[in-house]
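Chemist: Give me coordinates for this.
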Amino acid sequence: MKLYRFLSGPDDSSFCHKVTAALNKGWHLFGSPTYAYDKQTKSMRCGQAVVKDVEGHDYGPDTKLSDW
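Modeler: From the prediction side, this is the model:
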């Protein structure tokens, strides 16, 4: 199965750690990162799509992406 996740978070080290953790679990960066201003929190937010191929498993709507 092919999996897709969009990671997002504040523009600080916690976002970098989130992406780094995904990369260390076998996820791969997909596309360019995003960066936007959040008017509600008056702060910058980051986003990055990641993908992963998992052999021998079928995708279903109950698949918990963060487990992979």
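Chemist: okay, CA-based contacts and neighbour counts for the rest of this
Modeler: Will do.
Chemist: quick one: the strands in this structure?
Modeler: For the chain, the strands defined by DSSP state E cover 2-10, 28-38, 43-53.
Chemist: quick one more, to check against the first:
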Amino acid sequence: MPKIYRLLTEDDTSAFCHKVSEALSKGWELYGDPSYAFDASRGVMRCAQAVTKEIETEYHPQMKLGQQ
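Modeler: So this is what the prediction gives:
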């Protein structure tokens, strides 16, 4: 089965946790550890988490990954 990949990013707020939780509730799986970095231009911490998901169809670049 093909697998697709997304990198979720957001400021370090509850919005990031909600974004990851929503992806998990739609069948995405965590891939690796989360990352954190300071965005000096905005003065905020940023978070990133990779997720993957097996899909029934072949991957194509026009796919809307967030809708899978």
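Chemist: on that earlier part again, okay, the strands of the first structure, which one's buried deepest?
Modeler: strand 43-53 (a mean of 17; mean count of other CA atoms under 10 Å).
Chemist: Centre of the chain to that strand, how far?
Modeler: Centroid displacement of strand 43-53 of the first structure relative to its chain, using CA atoms, centre = their mean, to the nearest Å, is 4 Å.
Chemist: Mean deviation, that strand versus the second structure?
Modeler: In the superposition with the second structure, the average deviation recorded for strand 43-53 of the first structure is 0.2 Å (mean CA distance after the TM-score superposition for the first structure).
Chemist: Could you give the residue range in the second structure aligned to that strand?
Modeler: Per TM-score structural alignment, the counterpart of strand 43-53 of the first structure in the second structure is residues 44-54.
Chemist: contacting residues around the matching stretch?
Modeler: For stretch 44-54 of the second structure, contacts defined as CA atoms under 8 Å, 6 or more residues apart in numbering pick out 1-12, 16, 20, 23, 27-39.
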